[in-house]
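[1] sequence-free structure coming up:
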């Protein structure tokens, strides 16, 4: 690797960086991706976990962004049906905030700005005659229903990195770029991990460092001007399940913001998000008491059962790097992205802004620009391709999980079902021909075998217990107080 001249080095292992690495490697470019922490450790694992057009952005006139995102929904849902699936949303009508005609118009646009193949259209419902009305206060008698999608955001990042690696990319986690200098036709990039500092060469660099995108250009000494980013912190809380059905809610709040309440990990409800301007290191972002109180209070305005801070089982925060369009209200700042290609010498492509739903088309556009700058000719390919684990054949997710469980009758059904959903068609690498738990090395922590842990280490760059419990899986929610046990096992059983 030290002697190789890469076509592109991607800085940043979030969704945009992983998506660009995958697209570029699949076109035959030699790619190295470096991430200073774990894949998706920050912003890309701290989303509301939705594949959506962004209904509220219509109110700010973001028609191009919404259309672009709506076009991508079914492309993404088809690429990895084990970690992404359709979700119906219910909006109780609060007549004091937005009139019904405005919501109907918005939903009409939402239905028709892009073609839908599988997602159902919007409808008006009587909440007093519908199961989704049962958990809500009786004052909400009318509502609206529409479709979007759900995604396991951290796994989406990992699967893009995995596909990039399968196409030949080098993925280096916990490796920071500390300097990037132009030397003739190449970039000389200095990287540092916990063991060593070394240099590699590349014909181009992609700066996909997310909330660090602007500071990277300064800290690495690239001497490049850059766009101004506005850092916005979004926080979420997870509470015990508040309703029994599988629909999500979108609530309108008096401050004109909207908030989601989403079925999460079978036993929980995910509530979010906030929008708060943030100053400081994005890696240090955490939820404030004020944000917890806000999310609880706004939820309690709609649900019959009060949501209180003592109910919070988990919370997370992430800093979104948004293009600074000088809006005073953080919620109204654009979620669109900007790609800026600098070609005075070896190419530098800066990625500013963006949202998880548009990552694939962002990556495709970015690599189109890169190959042109490098004088190459290779066509886009990701719009019709599956991500690792996404090959479920003609089966639905539910039917696929059932078929896997039937194939392993001697293994615990709940464990097999979880593995089948989390890893899709890759489950065979974990379960193999096992006839008993002992064939898989037994449980290291409840519900997780040694075989699964070794898979995560070998194929998904997992190093620590946090990587495994909170990003590759969400077992940290279901099996509390197991982090130390798992970390000790990792130390005692090195790869």
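    Nice, thanks for sending it over. The model shown is predicted, which means the values in this text are computed figures rather than measured ones.
[2] Please count neighbours and contacts with C-alpha atoms only from this point.
    OK.
[3] For burial, what's the neighbour tally of residue 266?
    A count of nearby residues for residue 266, using other CA atoms under 10 Å, gives 11.
[4] so where does residue 349 fall, helix or strand?
    Remark: residue 349 resides in strand 347-353, with elements defined by DSSP states H and E.
[5] Residues in contact with that strand: which ones?
    Among residues not part of strand 347-353, those counted as contacts by CA atoms under 8 Å, 6 or more residues apart in numbering are 203-210, 213, 227, 229, 320-323, 335-342, 366, 370, 373-374.
[6] chain center to it: distance?
    20 Å (CA atoms, centre = their mean, to the nearest Å).
[7] before we move on, the earlier item: narrow the contacts of strand 347-353 to those that are buried.
    Buried by 16 or more other CA atoms under 10 Å: 203-210, 213, 229, 320-323, 335-337, 339-342, 366, 370, 373, out of those.
[8] Among these, which lie within strands?
    Secondary-structure check on the buried ones among the contacts of strand 347-353 using DSSP state E: residues within strands are 204-207, 229, 320-323, 337, 339-342.
[9] Need the max-distance pair from those residues.
    Of all pairs drawn from these, the greatest distance, 25.2 Å, lies between 204 and 320 (CA to CA).
[10] Report the angle between the helix or strand encompassing residue 364 and strand 347-353.
    Here residue 364, judged by DSSP H and E, is contained in helix 359-373. With axes from the mean of the first three to the mean of the last three CA atoms, to 10 degrees as the criterion, the two stretches helix 359-373 and strand 347-353 enclose an angle of 160 degrees.
[11] The structure to be compared is supplied as follows:
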């Protein structure tokens, strides 16, 4: 007899993890399958912001911006260890949008955001420190506003962890190779390293991101009424380009914007691009043209330019945007759309819900809306519950990370400050689960280099679905930017020896 679940979720990105979490918390039996690692594709290739989308106001997407700004506050309280406030400096470029437009847009942004925890926008002089030494002389005035930084792939992992804690099964490296609808259920063929198995599900959620049409066609024999516009966004990482904890947002002549953001202590993240994509979805890479575009985008603003030789790392992902026939890739909506197909006479058969579009900031609300859609075709127990519920490690008093870090530093006084900060940021209150009974660095097991010890690898395998060195070094963390190649090779061997 095949395994039976209420809900099969296909896709281990942010939307799939969010829907699995919400559904499991309402009492549904849930199986999430992901053909690779969690957040292997789009969800780990973002600009890593929880934000309202200031530039969306220019395209009159007021509902999306308002919802995003409300969700910004919700997520900041749910995961204060991996999400924190960031101030953005927007220089006024005389040849582009006038000051009154920027001022009006920021005033509306503040108003839509309500009275939250983040400071409001303000004018700023670029003729004083630190901006004077960073930006070119023609830039004399600008504005500051607030949004948030997020460790994107960790947000996915924490959501999946919470789903599992509430009863869901999370199956990574598991591919859905077939979907067949019967009168009141689906039979899904799943393949992993142990072979094939068949799962029976009352409903299917197709949250496969860029692969969503591929899954829809496998299930229905054709695409759904909605269609994707696949848009590649690429980023470059360079050595720290300027001092300070603030980010810059630079207007471009093509009406796009490019961010420069402090990254991993020693670096600056620069992105992103918007390029229509029709290549291999499993192997997405930045192009030479995109590298040049991003370098030139910031060189127009910084006193010190960015050369090709400065680039130490790049990444690219494909955004599965809903095709709204917008003329430009940068203006196509970032909102989300659902297509629900329920076969049978009168649409009374087993449903499949496909998710198009969306953004990291609204993933929790998207999950609520997805279950509301499914409730028209199946029984969904319980009420919406995720608002106000912390993610793993985020259960800090008053969502105050600084207070938590201070308490941890007093209790774990044997741990070097930089290591404690990294672990506290990554794991929050679950740092105690990671270190166990350790009372010294020697108690943490093999030292791989930097501040990486075997205890952390053991934790990531046991609790965070990590199976390879890449899972750890690039998705659960960005330690690959800080560790020597020798140390990275040692991590690879550690996983190989485990089988």
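    That came through, no problem. Just so it is clear, the model here is predicted, and its values are computed rather than measured.
[12] Please state their TM-score.
    Here the TM-score for the pair of chains, by TM-score structural alignment, normalised by the length of the first structure, is 0.97; 493 aligned residues with a CA RMSD of 1.4 Å.
[13] Could you dump the ones in strands among the buried ones among the contacts of strand 347-353 of the first structure into JSON lines with distance to residue 14 of the first structure added?
    As requested, these are exported to JSON lines (distance: CA to CA, whole Å):
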{"residue": "204", "distance to residue 14 of the first structure": "19"}
{"residue": "205", "distance to residue 14 of the first structure": "16"}
{"residue": "206", "distance to residue 14 of the first structure": "12"}
{"residue": "207", "distance to residue 14 of the first structure": "11"}
{"residue": "229", "distance to residue 14 of the first structure": "17"}
{"residue": "320", "distance to residue 14 of the first structure": "12"}
{"residue": "321", "distance to residue 14 of the first structure": "12"}
{"residue": "322", "distance to residue 14 of the first structure": "15"}
{"residue": "323", "distance to residue 14 of the first structure": "17"}
{"residue": "337", "distance to residue 14 of the first structure": "15"}
{"residue": "339", "distance to residue 14 of the first structure": "16"}
{"residue": "340", "distance to residue 14 of the first structure": "18"}
{"residue": "341", "distance to residue 14 of the first structure": "20"}
{"residue": "342", "distance to residue 14 of the first structure": "22"}
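[14] dump the residue contacts of the residue mapped onto residue 421 of the first structure from the second structure.
    Alignment note: residue 421 of the first structure maps to residue 425 in the second structure; criterion TM-score structural alignment. With CA under 8 Å, 6+ apart as the criterion, the residues that contact residue 425 of the second structure are 81, 82.
[15] quick check, residue 425 of the second structure in a strand?
    No: remark: residue 425 of the second structure does not belong to a strand; assigned using DSSP: H, G, I helix; E, B strand; the rest coil, it is helix.
[16] Okay, it and residue 408 of the second structure: tell me how far apart.
    Distance, residue 425 of the second structure to residue 408 of the second structure, by CA to CA, to the nearest Å: 12 Å.
[17] Same check on residue 49 of the second structure?
    According to CA to CA, residue 49 of the second structure stands 26 Å off from residue 408 of the second structure.
[18] Could I get the full set of strands for the stretch 151-300 of the second structure?
    Taking DSSP state E, counting those that start in this stretch to define them, one finds strands in the stretch 151-300 of the second structure at 169-171, 175-181, 186-192, 195-206, 228-239, 247-251, 257-263, 267-271, 275-276.
[19] which helices and strands sit right next to the second one?
    Strand 175-181 of the second structure sits against strand 186-192, helix 212-220, with contacts defined as 3 or more CA pairs under 8 Å, 6 or more residues apart in numbering; DSSP states H and E.
[20] Would you mind putting the ones you listed into TSV with distance to residue 240 of the second structure alongside?
    As requested, those are arranged in TSV below (distance: least, CA to CA, whole Å):
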stretch	distance to residue 240 of the second structure
strand 186-192	41
helix 212-220	37
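[21] Ok, which of those comes nearest residue 66 of the second structure?
    Comparing those against residue 66 of the second structure with CA to CA, the closest turns out to be helix 212-220 (26.7 Å).
[22] thinking again about what came up before, what range in the second structure matches the strand holding residue 349 of the first structure?
    Counting by TM-score structural alignment, strand 347-353 of the first structure falls onto residues 351-357 of the second structure.
[23] compared with the first structure, how much does the matching stretch deviate?
    With mean CA distance after the TM-score superposition for the first structure, stretch 351-357 of the second structure departs from the first structure by a mean of 0.8 Å once superposed.
[24] Give me the buried positions along that stretch.
    Under the neighbour-count criterion of 16+ other CA under 10 Å, stretch 351-357 of the second structure has 351, 352, 353, 354, 355, 356, 357 buried.
[25] which residue is nearest the centroid of the first structure?
    Nearest to the mean C-alpha position of the first structure, counting by CA atoms, centre = their mean, stands residue 153 at 2.6 Å.
[26] Let me see the contact set for that one.
    If you count contacts by CA under 8 Å, 6+ apart, residue 153 of the first structure has them with 44, 45, 46, 47, 49, 356.
[27] Show me which of the residues you listed is closest to residue 73 of the first structure.
    residue 356 (10.6 Å).
[28] Look up the closest residue to that closest one, ignoring the ones flanking it.
    Closest residue to residue 356 of the first structure apart from its sequence neighbours, by CA to CA, 6 or more residues apart in numbering: residue 15 at 6.8 Å.
[29] circling back to that earlier point, to residue 387 of the second structure, which of the strands of the stretch 151-300 of the second structure lies closest?
    Residue 387 of the second structure sits nearest to strand 195-206 of all those, at 21.3 Å, using CA to CA.
[30] Does anything pack onto that closest one? Which helices or strands?
    The helices and strands touching strand 195-206 of the second structure, judged by 3+ CA pairs under 8 Å, 6+ apart, are strand 3-10, strand 186-192, helix 212-220, strand 351-357.
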